[in-house]
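[1] sequence and predicted structure below; questions after.
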Amino acid sequence: MKATALVAWNLRRLRVKCAISQEALAVDAGVDRSYVGRIERGVENPTVETLDRLAGALDVAVSEMLTVPKQGEKPPSTLRKGRKKK
């Protein structure tokens, strides 16, 4: 798996696990929301500094962004669309 695909996989996995939207993650990490989306699609190649900021916003080690998925592991799901119920 290419590094950009690995980062894309793990960023979405961690974000969904934390139940945080792309927009909220972007605000917490100080990056643009569309940039987070492009990283998750594997279109962007983020800098180490950006990965560090995203990892900090997700409260994980930056090494989590490069974790290789287990054989046969399903791709990360997406969050439910629309506003969350309170």
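    Arrived safely, thanks for sending. Everything numeric in this text was worked out from a predicted model, so none of it was measured.

[2] rest of the way, CA atoms for contacts and neighbours
    Will do.

[3] let me know whether residue 46 touches residue 39 as I believe.
    Yes: in this structure, residue 46 is within contact of residue 39 by Cα atoms under 8 Å, at 7.1 Å.

[4] for residue 63, see how far away residue 15 is.
    15 Å (Cα to Cα, to the nearest Å).

[5] the more surrounded of the two?
    Taking other Cα atoms under 10 Å, residue 15 and residue 63 do not tie; residue 15 has more neighbours (22 against 10).

[6] try this one side by side with the last:
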Amino acid sequence: MSNNKIADNLKKLRAKKGLSLEKIARLADLSLNTIVKVENGVNTNPTIETLTKIAKALEVGVDHLIK
């Protein structure tokens, strides 16, 4: 699974929904630092729990983040 793909998808979905990094962090109950690292491709191995929380915050399935 390409983390750059996850980062790209997160950026696109977040922009489409008009949500800030801070808002996604709050909705996902994750730290802003975690969201920034995933979106910038720094976190090379986000956990399924992290991906699930982000997907839920974006109101999409995890598959939308990883495909």
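    That came through fine. For clarity, every value in this text was computed on a predicted model and none was experimentally measured.

[7] wait, what's in contact with residue 5 of the second structure?
    By Cα atoms under 8 Å, 6 or more residues apart in numbering, residue 5 of the second structure lies in contact with 65, 66, 67.

[8] where does it fall, secondary structure wise?
    For residue 5 of the second structure, the host element (DSSP states H and E) is helix 3-17.

[9] list the buried residues in that helix.
    For helix 3-17 of the second structure, the neighbour count (16 or more other Cα atoms under 10 Å) marks 3, 4, 6, 7, 8, 9, 10, 11, 13, 14 as buried.

[10] what angle sits between the next helix or strand after that helix and helix 3-17?
    Downstream of helix 3-17 of the second structure, the next assigned helix or strand under DSSP H and E is helix 21-28. Angle between the axes of helix 21-28 of the second structure and helix 3-17 is 100 degrees (criterion: axes from the mean of the first three to the mean of the last three Cα atoms, to 10 degrees).
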